[in-house]
Each structure stands twice: as C-alpha cells, then as structure tokens.
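Visitor: With the input below, show me the fold.
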Amino acid sequence: MATPDYFISCDWGTSNFRLRVVETATLIIVAEHKTDCGIKSLYEKFLKQRDKEQTQFFVDYLKTQILLLPKKYQNYIIIAAGMASSNIGLFELNYADFPLNTNGKNLIWKHLVFNNNSEVLLISGAKTNFGMMRGEEVQAVGLEQQLNPYKKGILLLPGTHSKHLTYDNGIYTHLKNYMTGELFEVLSKKSILANSVNLNYSTLIITSFLEGVQLGLKGQLSASLFSIRAKDLLQTSTKEENFYFLSGLLIGDEISYLKNNEENIFLVAPDPVFSLYKIALQQIITQDQLILFNDKTLENALLIGQKKILLQYEN
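Guide: Coordinates of the predicted model:
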C-alpha cells in the first residue's frame, strides 16, 4: 500500500482526547482538535446507555470529532494510541510483551474500518511480568533517535503512573511502574493531609522540596508523611512548603533505587514535572549521566512512533 501524505494522530488518554492532522513526510501538524472527553469519562457515559455496544459507542464519538477537522483531511487513516485499546476503550487489544523493539514491530495493532470508510490503526500497550503501559510505548518507539547515540540507559517518563524503561542498543528490555502522580493526587486531595497542602506550582520552594527528596531517597516515605500535618498544625511550615515537601518525598522515593546507578538516565517530561525530577535526579547522579529532553521532544516522539507503526503496517 502507498504511504498516505497525511495521517490523523489520535492520542486518547484517560482524561483527554486529541486529534492532530500530520503530514507524514515532515511530521508537521496542519490541524488540531482536542477535548477533555478522555476514555474514563466516555466509558462512564457508555455505561449509562443501552442502545449501543462499546466499540460502536466509542467509534461514534470518534467520528463526530473527526468531522471537526478540516474537511479535506477527514478521510486519512487514524493512528490511535493510548487508552483507546484498553478494556474501557474503543476496542481491547492484548499487551505486547517485552522486550520492546524501537521499530515498533512487536507491538500489536488492529486495523478497523467503519461504515463511513473511516480507518483506524489501533495500537496496543506493552507489558512485562511486573509492569504495563498504554501510550508510552509509542513515545518510547519514537524516542529511539534521541537515545541511540548513548547506547544504554534508563528512560524516565514521569506521570500519573511513572514508567522507567531500560534501554539497550535499540531495545527496551525492562519496565518499572511507579504510582507517584496518583499517590500525590490521593494524599494531597483525599487524605488527612488535604487541608495541610496548598497545590501551587507557581513558585518553587526549593528547600522544602529538597528536604522531601532526601527523606524519600532514604526510604523514609511512610515515616515522613504525617509530619506534613504536624508542620501545618504547629505552623512550622506553610501549606505551599508542604506541597513541595510532599512532591519531593514521593519523587525521592521513586528514584531512590538509582542512587548507585552508573548508567545514563534519560528524563523526558513536560514542565513543571520536568523541573522537579531534574532537581531530584541531580542529587544522586552526575551531570554527565543525566540526559534531558523537554516536552517538545515528548510531543514529537508520539508522532514519530505513530509514523513508524504506520510504515510497518503499510509495508
């Protein structure tokens, strides 16, 4: 099959939905549309109705959103990554097994054609015996050209559920999951600590953050959590200082196993998360070991990964 001039990149996460029309040769984005109707909220709407089965319900939403793109691009193939291939998404696909090749060959994908001749190439997640991911595997495939010059290292993709991938000469061999982002959400909004923390990323309070990082690095996460409430009640710390202390505590705990690591660490994330992880990592590894990539790199990685998988499919 001939490679199309354009493709529609669909990034369908738990909380957000985004379509981008991408010129295949250059990866230039020529049109974009996004909503806050992620997989979770759309699945909840599906459960409240009886008229349509799950795939049709999700397909109908996808088709209505495609119609909001410029008309001349609406019939190009859709490359869907993220939670769309989960059991609460458009169509469930099994996880591909590690090791994961950076050409995308051993990912699982499914070609779906709908009654208006719309085509979707749906991409699976990937798993090990101890971890799994959906969406980040496409980013990882797209990051190959950035990591290849360094040969080996550990790729950190922070988020609600952070992923650490071991990279070895074009292959991702291992995966670790950390619930850092979700733990922060639960502790800061739904636990007894909620009234002691003011969620505010506007001004970094470095001393409080580093205090938390050092305790997290020492394995003192659980033993230090209640001190946040005590600091608030005794007025020895502000709620903003507690915010950064909790952030540092959780991030320090996540990266503590890297203290004696001698390999390269690749950090790829958007701000403000990028800056926090950078500061925390600088406490335990040398400047030469820490390889930094910003949010633009991450954005491009998804498109590069989707293009690689499209070319595998077309061939």
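Visitor: drop to CA atoms for contacts and neighbour counts, all remaining ones
Guide: OK.
Visitor: Could you check how many residues crowd around the nearest residue to Asp295 once chain neighbours are set aside?
Guide: Once flanking residues are discounted, Asp295 sits nearest to Pro270: 4.2 Å by Cα to Cα, 6 or more residues apart in numbering. By other Cα atoms under 10 Å, 18 other residues sit near Pro270.
Visitor: surely Asp11 meets Leu62?
Guide: No. If you go by Cα atoms under 8 Å, Asp11 and Leu62 don't touch, sitting 11.4 Å apart.
Visitor: The two: which has the busier surroundings?
Guide: Each of Asp11 and Leu62 has its neighbours counted (other Cα under 10 Å); Asp11 has more, 23 against 16.
Visitor: what sits against that one?
Guide: The contact partners of Asp11, by Cα atoms under 8 Å, 6 or more residues apart in numbering, come to 17-19, 80-82, 135.
Visitor: Am I right that it sits in a helix?
Guide: No. Asp11: not assigned to a helix; according to DSSP: H, G, I helix; E, B strand; the rest coil it is strand.
Visitor: sec struct for the residue nearest to Asp295, please.
Guide: coil.
Visitor: His111: what secondary structure?
Guide: strand.
Visitor: residue contacts, it?
Guide: 119-122.
Visitor: Now for the residues you listed: which two are most distant?
Guide: Among the contacts of His111, the pair separated by the greatest distance (Cα to Cα) is Glu119 and Leu122, at 9.5 Å.
Visitor: Show me the common contact partners of these two, please.
Guide: Counting by Cα under 8 Å, 6+ apart, the common neighbours of Glu119 and Leu122 are 111-112.
Visitor: What residues sit buried inside stretch 87-105?
Guide: For stretch 87-105, a neighbour-count test (16 or more other Cα atoms under 10 Å) marks 88-96, 98-104 as buried.
Visitor: coming back round to it: just the buried ones among the contacts of Asp11, please.
Guide: With burial judged by 16+ other Cα under 10 Å, the buried subset of the contacts of Asp11 is 17-19, 80-82, 135.
Visitor: circling back: the buried residues of stretch 87-105 in strands, which ones?
Guide: Counting by DSSP state E, these place 96, 100-101 in strands.
Visitor: Including distance to Leu210, could the residues you listed go into a markdown table?
Guide: Formatted as a markdown table, those follow (distance: Cα to Cα, whole Å):
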| residue | distance to Leu210 |
| --- | --- |
| Ala96 | 38 |
| Leu100 | 35 |
| Asn101 | 37 |
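Visitor: Confirm that Lys34 sits in a strand.
Guide: Yes. Using three-state DSSP, the secondary structure at Lys34 is a strand.
Visitor: How about the contacts made by the closest residue to it other than its chain neighbours?
Guide: Closest residue in space to Lys34, ignoring its immediate chain neighbours: Arg18 at 4.1 Å, by Cα to Cα, 6+ apart. Arg18 is in contact with 9-12, 32-35, counting by Cα under 8 Å, 6+ apart.
Visitor: Could you rerun that using 7 Å?
Guide: 10-12, 33-35 (Cα atoms under 7 Å, 6 or more residues apart in numbering).
Visitor: this one as well, want them side by side:
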Amino acid sequence: MVIISCDWGSSSFRLRAWDCLGGRVLSERRSALGSSALLPPGTPAAARAAFFAARFEEELSAFDPAGVWRDSPVVISGMATSAHGWRELPYATAPLALDGAGLVTRRERLPGGREVILVSGLSDGQDVMRGEECELLGLAQWPGWGEALPGGRGTVILPGTHCKHVQIEGGRVCRWRTCMTGELYGLLRQHSVLRHSLPSDGASPPPPAGAAAQPDREAVREGARRGREHGLSAALFQIRAQALLHGLAPATADAWLNGILIAAEFTAGQVAEGPLLLSASPRSAWLYETVLDALGLAERLTVVPADCADCLAAAGHAVLWRAGSTG
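Guide: Below you'll find the predicted structure:
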C-alpha cells in the first residue's frame, strides 16, 4: 500500500510517496512553497480553496508525471488547514489517542477530480499545533517508543521554528508548550543588534564526524550556562558585549546564541519530570543534546534516529489511513 503524504508548512512544502508496508519513502518532492506566502491576507475562503487545490494538483503532477500512484490516497497536514492555508479546519481537542481518533478531517477534490484529505490541528485549550499531531502518530510507531517512554508517559521534544514540548500520559497526547526558539533565532540574527556579531549566513557549523570535543560544542554549552545563570535577555546582550570588548568570533557568537535560546526552553522550572524523547534533524538534535547535557538533563534523554525523525509525518498519515480516521 502506498499513500501520498503532504506536509505543508508556513514556509515549506514536502510531498512523499510512502510505502506503508515497508515504512519507507519511495519518492519525494520538496520546495519552499509555504502556505503563508501564496495569497494575501483576506482572500475569500472559496477563492483560497480553489487556488490551493489547483496549485497542489500542479505539484502532484510534477511529483508523479507518469501517474504511477494515481490511485493512492492523498493525506495533507500542517498549515494547509490554517486560516492562511487551503481550508481552515477547527482544532481537534486533546487528549488525543495515538491512533489519531478524534482528529478533524475534510475531503476536498482537485480540479481534475482526485480526492485528497486534509487533517486538522490539535488544541489542549491553552496551546495549539498543526502538523505535529501527525508527527506524533508516526513517532509512536517507532520501535523504540515503548522503551523511551515507559508506561506511555514522558515529554516529546519537537524542535523547529516553534518548538513543541509535548506531554504524553497514558499513551495519549495531553498537553504541550510551544517555544518560539527558531523564530527568535531568525529575528535576532536579522533584525537585532546581535546581527553585527554573527556570521553573515547565521549558520553554526555542524560538529565534525567522530569529534569527541571541539570549540563549537563548548561554545554552545557556554551559551546554555550563561542563559541559565543570567536569564534570556541579559545573556543575549552578552553576545554583543563580548564581541565588542573581547573579539568574540562570529561562529562562537552564533553557538552562544543557539545555546542561550535552547536553554531558555528548559529553565525557570519549565522541565517536566520523567523521560525526554527528542525527534529532530541531525543539526538540531546535536544542538539540543549539547544544551541538555550542559543543563544536566542528558541522562533522561533519548534521541530518535535521524532517518525515522525525517519521516514522521508520512508515517503518521499512514496511521490515520489504516485506522480509517479519514473516513
């Protein structure tokens, strides 16, 4: 069984053919076709739906020009169901079972007649998510899930533009906190005084393969320590002060910035008890592992393998389809 999985975010678009039996990606198409930049605010809902349907059909045709998967079901999650997306769907209400029962879905038709299924987001009454709910369904299928979260209880960390700390209780998604870590990083790098002290591309180099210790790791740890000791705002200005007074190198300043911002997610009594499960890209996983080690939380941490973390939305869409939640 093959499904077509679409993870449509505010600033990115990812389309995949997912082999449900083998649990692997057969083909993929990625682009910067974010939902938030396609139409101006205030576009009427009917016009928005028609535009998104036509644009998605174009992407689908480019992805599968020979029609190999023309009969495969199509499942779409993420910001496509937000107010600036294809069709705004109401949030489902937590707690959410990890088979997806309770998620809100809607069937839409493309101009050529093919049916697609839109998946809603989730709310716990205090916070919201769109897209991560499907990633969590996929993550629960990972063979290491039970060992990482004994008794179906713990915290799942999903880094990104808006990082989620998701509380799992009794094998259900119950509540979460959202931290604007990725967005703050971009804003500070591009629009704050710190931009004068950071690399022009704003990127921290990844650690060398097999490196036991190297300057970047220690700089991230130093940022985490300063964030914990001085608080977010004061620690951030230390980057500029150290650059002016002591010639703090741009790469080191960027590592400090990452450490300070990530540490802010886990300080001020914001760390839940129990095991921590991190699912992220290799670079983000390395940064979070480094910060959590500096904060003395590494013993509680399990990291999802990168190949699994990269496919969570598609695996979650398969869970929904198998369970009939899209019906």
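Visitor: returning to what we had before: and the two most separated of the contacts of Asp11 of structure 1?
Guide: So, these by Cα to Cα: farthest apart are Leu19 and Gly135, at 14.3 Å.
Visitor: Secondary structure element holding the residue located most distally from the centre of structure 2?
Guide: For structure 2, the C-alpha farthest from the mean C-alpha position belongs to Leu245; by Cα atoms, centre = their mean, that distance is 37.0 Å. If you go by DSSP states H and E, Leu245 of structure 2 is part of helix 232-246.
Visitor: All the helices of the stretch 51-200 of structure 1, in order from the start?
Guide: 54-66, 136-142, 144-147, 180-189 (DSSP state H, counting those that start in this stretch).
Visitor: Give me whichever of these is most buried.
Guide: By mean neighbour count, with neighbours taken as mean count of other Cα atoms under 10 Å, helix 136-142 ranks first of these at a mean of 26.
Visitor: Return the mean post-superposition distance for it against structure 2.
Guide: Aligned to structure 2 and superposed, helix 136-142 of structure 1 gives a mean residue distance of 0.8 Å (mean Cα distance after the TM-score superposition for structure 1).
Visitor: Who are the packing partners of that helix?
Guide: Applying 3 or more Cα pairs under 7 Å, 6 or more residues apart in numbering; DSSP states H and E, one finds that helix 136-142 of structure 1 contacts helix 295-314.
Visitor: Next, the buried residues of the helix it packs on.
Guide: Buried residues in helix 295-314 of structure 1, counted by 16+ other Cα under 10 Å: 297-298, 300-311.
Visitor: likewise stretch 211-222 of structure 1?
Guide: Under the neighbour-count criterion of 16+ other Cα under 10 Å, stretch 211-222 of structure 1 has 211-217, 219-221 buried.
Visitor: got the end-to-end distance for that stretch?
Guide: The first and last residues of stretch 211-222 of structure 1 sit 15 Å apart, counting by Cα to Cα, to the nearest Å.
Visitor: Do me a favour and get the end-to-end distance for stretch 127-135 of structure 1?
Guide: End to end - Cα to Cα - stretch 127-135 of structure 1 spans 12 Å.
Visitor: Which stretch of structure 2 lines up against that stretch?
Guide: Mapped onto structure 2 using TM-score structural alignment, stretch 127-135 of structure 1 spans residues 123-131.
Visitor: Which residues are in contact with whichever residue in structure 2 pairs up with Ile39 of structure 1?
Guide: Correspondence of Ile39 of structure 1 to structure 2, assessed by TM-score structural alignment: Ser35. Counting by Cα under 7 Å, 6+ apart, Ser35 of structure 2 makes contact with 8-11, 79-80, 84-85.
Visitor: Ranking by neighbours, what's the top pick from those residues?
Guide: Neighbour counts for those, by other Cα under 10 Å, peak at Ala80, which reaches 30 neighbours.
Visitor: Need the counterpart of that residue in structure 1.
Guide: For Ala80 of structure 2, the residue aligned by TM-score structural alignment is Ala84.
Visitor: Would you mind measuring from the residue nearest to that match when sequence neighbours are not counted to Phe17 of structure 1?
Guide: Once flanking residues are discounted, Ala84 of structure 1 sits nearest to Leu90: 5.1 Å by Cα to Cα, 6+ apart. From Leu90 of structure 1 across to Phe17 of structure 1, the span is 13 Å (Cα to Cα).
Visitor: what residues are up against the nearest residue to Lys151 of structure 1 once chain neighbours are set aside?
Guide: Spatially, and ignoring its direct neighbours in sequence, Lys151 of structure 1 is nearest to Asn169 (4.9 Å; Cα to Cα, 6+ apart). When contacts are counted by Cα under 7 Å, 6+ apart, Asn169 of structure 1 touches 148, 151-152.
Visitor: and the gap between Asn169 of structure 1 and Lys105 of structure 1?
Guide: 16 Å.
Visitor: just the buried members of the contacts of Asn169 of structure 1?
Guide: 148, 152.
Visitor: Export the contacts of Asn169 of structure 1 as JSON lines, with columns for distance to Leu112 of structure 1.
Guide: Below are the contacts of Asn169 of structure 1 laid out as JSON lines (distance: Cα to Cα, whole Å):
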{"residue": "Asn148", "distance to Leu112 of structure 1": "33"}
{"residue": "Lys151", "distance to Leu112 of structure 1": "36"}
{"residue": "Lys152", "distance to Leu112 of structure 1": "36"}
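Visitor: So which of the contacts of Asn169 of structure 1 are in strands?
Guide: Lys152.
Visitor: Give me the mean deviation of stretch 238-245 of structure 2 from structure 1.
Guide: Taking mean Cα distance after the TM-score superposition for structure 1, the mean distance separating stretch 238-245 of structure 2 from the aligned residues in structure 1 is 1.7 Å.
Visitor: Figure out how far that stretch is from the centre of its chain.
Guide: Computed by Cα atoms, centre = their mean, to the nearest Å, the chain-centroid distance of stretch 238-245 of structure 2 equals 32 Å.
Visitor: List the buried residues in it.
Guide: Buried residues in stretch 238-245 of structure 2, counted by 16+ other Cα under 10 Å: 238-240, 243.
Visitor: Over to stretch 289-296 of structure 2?
Guide: Residues 289-295 are the ones in stretch 289-296 of structure 2 that count as buried (16+ other Cα under 10 Å).
Visitor: Output these in TSV; the columns should cover secondary structure and distance to Trp176 of structure 2.
Guide: Below are the buried residues of stretch 289-296 of structure 2 laid out as TSV (DSSP: H, G, I helix; E, B strand; the rest coil; distance: Cα to Cα, whole Å):
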residue	secondary structure	distance to Trp176 of structure 2
Glu289	helix	20
Thr290	helix	22
Val291	helix	20
Leu292	helix	19
Asp293	helix	22
Ala294	helix	23
Leu295	coil	21
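Visitor: And those, which two are furthest apart?
Guide: For those, with distances taken as Cα to Cα, the pair at the greatest spread is Glu289 and Leu295 (9.9 Å).
Visitor: With that, I have no additional questions.
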